[in-house]
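> return atomic coordinates for the entry below.
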Amino acid sequence: MLAGCASGSVDEQATAGPETGASGSGAVSPLDGELTVFAAASLGNAFDELAARFEHLHPSLDVLPITYDGSSVLATQLIEGARADVFASADEKNLDRVAEEGLVDGEPEIFATNVLEIAVAPGNPLGIDGLDDLADDAAPAPIVIVCAPAVPCGAAATTLFGEAGVQVTPASEEQNVTAVLTKVRAGEADAGLVYVTDIAAAGDEVEGVAIDGADAAVNRYPIAALAGAPNPEAAAAFAEFVTSPDGAAILESFGFGAP
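Presented below is the predicted three-dimensional model:
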């Protein structure tokens, strides 16, 4: 439902067309060619919408299908030589890794925040109310899936378990949040820790259980144009658009918090 509402915003704002720039004012710059974006898996629906809107503003530019994965995976790919114009991470740590290699052009900017929830099957058949119900000594002991600790959603889960004093042995640790949600959807897990935005995007396929103290592990999302970007003008403009009021409104429509 959120995705449908957000995609409608492209049509509703279409009247702005070529008279609106990346930041919502001024004339459109003559951007063309292709734009390659690497983005955290949790940004999927929101960044698809942002890309569609950006292409509408710049008809001569082709935003290639965005590469989504765990932020740590994407950072490693960039450090090992993958070519991209923009990197949007689900945490500052992994973008800092890329910056330390001299691969970032300018200063990264925080554009959104997110927190975790517990994803369960519709109707919450095990009656899971919080992290305590995921503990190894819970009865019945649920099958729990989390992200790997190197991935931002996994690091946040580790922090929350520690804050709650709960010992959880996950059945698996996935390389991105999409994989966690997929296993809960498929019934391969009773519960998984994912972002509130992922649960919202899943509609009635899963149910979300709020986590007391989730604010102890807020993920801050930075974005940066990359040094040596194949299309540096488009890279800078897209990063500016994501952090603009128009970009913020789209991100908010998908459940992301303000920076």
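> okay, CA-based contacts and neighbour counts for the rest of this
Noted.
> which SSE is immediately downstream of the lengthiest strand in the chain?
Counting residues, the longest strand found in the chain (DSSP state E) is strand 104-114. Under the assignment DSSP states H and E, the closest C-terminal helix or strand after strand 104-114 is strand 116-120.
> so how far is that next one from its chain's centroid?
15 Å (C-alpha atoms, centre = their mean, to the nearest Å).
> what is the following helix or strand past it packed up against?
Counting by DSSP H and E, the next helix or strand C-terminal to strand 116-120 is strand 144-147. Secondary-structure packing of strand 144-147 (3 or more C-alpha pairs under 8 Å, 6 or more residues apart in numbering; DSSP states H and E): helix 152-164, strand 172-174, helix 177-185, strand 191-195.
> V98 is nearest to which of those?
Closest approach to V98 among the helices and strands packed on strand 144-147 is made by helix 152-164 (15.0 Å; C-alpha to C-alpha).
> one more to put side by side:
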Amino acid sequence: MKKRIVALAVALALTGCGSSETDKPAPTPPSPRGGGVTGQLTVLAAASLTESFNQIGKNFEAANPGAKVTFSYGGSSGLATQITSGAPADVFASASPATMKTVTDAGDGAATPVTFVKNQLVIATAKGNPKGITSLAALARPDFKVALCAEQVPCGAAAKKALAAAGVKVTPVTQEQDVKAALAKVKLGEVDAALVYRTDAKAAAADVDGVEFPESAKAINDYPIVALKNAANPAAAAVFVAYVQSEPAQKVLADAGFQKP
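Below you'll find the model as predicted:
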């Protein structure tokens, strides 16, 4: 009987060894849906992402208790210059690959940028389109005041490409540093029309109309996003980039009028 008890004790001891640390599941990495990161996160993003990213930021914070996202919006070219000049930031979301390249060429990206949405231009007019603008050609009329984004800004580069595709020459009365500023000129009645992103016209639908035009298909902008090399919160930066590509965030962007990458 004693031999049996000893044998059973040995078996139980061996069973206990079998459930050692090596058999425990590996720690689960932070999910893009949240729950894994905390702390402050600074995101520099193209002005056209304002409404969408504000909502995505709230959703991200709800999914990651203890995380706080601060956004700084502006023209992508200006934001890229800030980053390469050493401005503190964790994530950069640009409205064009060209402005993102400024950052990655300087070695400031922590990974390969990922395109997360696309965007397309429309003609923004006053509500009700009182001047009856239906095409890019109409913007060449000398009696129409038109606002464009500056050429170094992604919306300006896209406008230049679309106008070239249509064979239309427009002399703007103003060239703005980001798309929101160009749209504001229409809302304030300072110009008759502006070339802006579809998403911006949709966000301001109470004040403006967005007139579609076929040449915009030749000037669609890709939007890349990247975690930055000198991020103060690299874990949160990586999770935020993943979250922007997740289904909940993509729905917010699609509802705003952005296209799938």
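> tell me roughly how far the longest strand of structure 1 lies from structure 2 on average.
Mean deviation of strand 104-114 of structure 1 relative to structure 2 after superposition (mean C-alpha distance after the TM-score superposition for structure 1): 0.4 Å.
> that older thread, among the helices and strands packed on strand 144-147 of structure 1, which comes closest to G203 of structure 1?
Taking those one by one with C-alpha to C-alpha, helix 177-185 is closest: 10.9 Å.
> can you check which part of structure 2 that closest one sits on?
Aligning helix 177-185 of structure 1 against structure 2 (TM-score structural alignment) gives residues 179-187.
> skipping adjacent residues, who's closest to the equivalent of P113 of structure 2 over in structure 1 in space?
Following TM-score structural alignment, the counterpart assigned to P113 of structure 2 within structure 1 is P108. Nearest residue to P108 of structure 1, sequence neighbours excluded (C-alpha to C-alpha, 6 or more residues apart in numbering): A224, at 4.6 Å.
> now L139 of structure 2
V170 (6.3 Å).
> which ones are touching that neighbour?
L139, A140, V146, L163 (C-alpha atoms under 8 Å, 6 or more residues apart in numbering).
> switch to 10 Å and redo it
136-142, 144-148, 160, 163 (C-alpha atoms under 10 Å, 6 or more residues apart in numbering).
> about what we covered before: using TSV, please lay out the helices and strands packed on strand 144-147 of structure 1 together with distance to N45 of structure 1 and mean neighbour count.
As requested, those are arranged in TSV below (distance: least, C-alpha to C-alpha, whole Å; neighbours: other C-alpha atoms under 10 Å):
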stretch	distance to N45 of structure 1	mean neighbour count
helix 152-164	17	20
strand 172-174	20	18
helix 177-185	11	22
strand 191-195	13	28
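> of those, give the one that comes closest to L116 of structure 1.
Going by C-alpha to C-alpha, the one of those nearest L116 of structure 1 is strand 191-195, 4.2 Å.
> mean distance between whichever helix or strand comes after the closest one and structure 2 after superposition?
Next in sequence after strand 191-195 of structure 1, counting helices and strands by DSSP H and E, comes helix 196-202. For helix 196-202 of structure 1, the mean deviation from structure 2 after alignment is 0.5 Å (mean C-alpha distance after the TM-score superposition for structure 1).
> any idea which helix or strand comes after helix 196-202 of structure 1?
strand 207-209.
> what range in structure 2 does that next one sit on?
With TM-score structural alignment as the criterion, strand 207-209 of structure 1 aligns to 209-211.
> mean shift between the matching stretch and structure 1?
Stretch 209-211 of structure 2 sits 0.8 Å off on average (mean C-alpha distance after the TM-score superposition for structure 1).
> so P154 of structure 2 touches G74, yeah?
No - using C-alpha atoms under 10 Å, P154 of structure 2 is not in contact with G74, being 11.1 Å away.
> which residues do the two both contact?
A46, S94, Q177, D178, V179.
> now these in TSV, with distance to V69 of structure 2?
Formatted as TSV, those follow (distance: C-alpha to C-alpha, whole Å):
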residue	distance to V69 of structure 2
A46	15
S94	17
Q177	24
D178	22
V179	23
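> most neighbours, which of the residues you listed?
Most neighbours among the shared contacts of P154 and G74 of structure 2, by other C-alpha atoms under 10 Å: S94, with 31 neighbours.
> which residue in structure 1 aligns with that one?
So, by TM-score structural alignment, S94 of structure 2 is matched to S89.
> need the contact list for that match.
38-43, 69-72, 74-75, 95-96, 110, 152, 219-224.
> same check on F254 of structure 1?
1-3, 5-6, 43, 45-47, 49, 196-198, 200-201.
> ok, these in structure 2: which stay?
Counting by both residues aligned by TM-score structural alignment, their matches' C-alpha atoms under 10 Å, those that remain in contact in structure 2 are L43, N45, A46, V196, T197, D198, A200, A201.
> next SSE after the lengthiest helix in structure 2?
If you go by DSSP state H, structure 2 has its longest helix at helix 2-18. Moving toward the C-terminus from helix 2-18 of structure 2, the next helix or strand (DSSP H and E) is strand 39-46.
> tell me the residues of structure 1 aligned with that next one.
Going by TM-score structural alignment, strand 39-46 of structure 2 lines up with residues 33-40 of structure 1.
> any idea how far apart the tips of stretch 125-145 of structure 1 sit?
Distance between the two ends of stretch 125-145 of structure 1: 17 Å, counting by C-alpha to C-alpha, to the nearest Å.
> before we move on, what about stretch 64-73 of structure 1?
Terminal-residue distance, stretch 64-73 of structure 1 (C-alpha to C-alpha): 19 Å.
> return the distance of that stretch from the chain's centre.
10 Å.
> could you do stretch 243-252 of structure 2 as well?
For stretch 243-252 of structure 2, the distance to the chain centre is 11 Å (C-alpha atoms, centre = their mean).
> so where is it in structure 1?
Stretch 243-252 of structure 2 covers residues 241-250 of structure 1 once aligned (TM-score structural alignment).
> what are the buried residues along the matching stretch?
Neighbour counts over stretch 241-250 of structure 1 (16 or more other C-alpha atoms under 10 Å) mark F241, V242, T243, D246, G247, A248, A249, I250 as buried.
> show residues contacting it.
So stretch 241-250 of structure 1 is contacted by 5-7, 9-10, 21-24, 46-47, 49-51, 53-54, 88, 109-112, 222-223, 235, 238-240, 251-252, 256-259 (C-alpha under 10 Å, 6+ apart).
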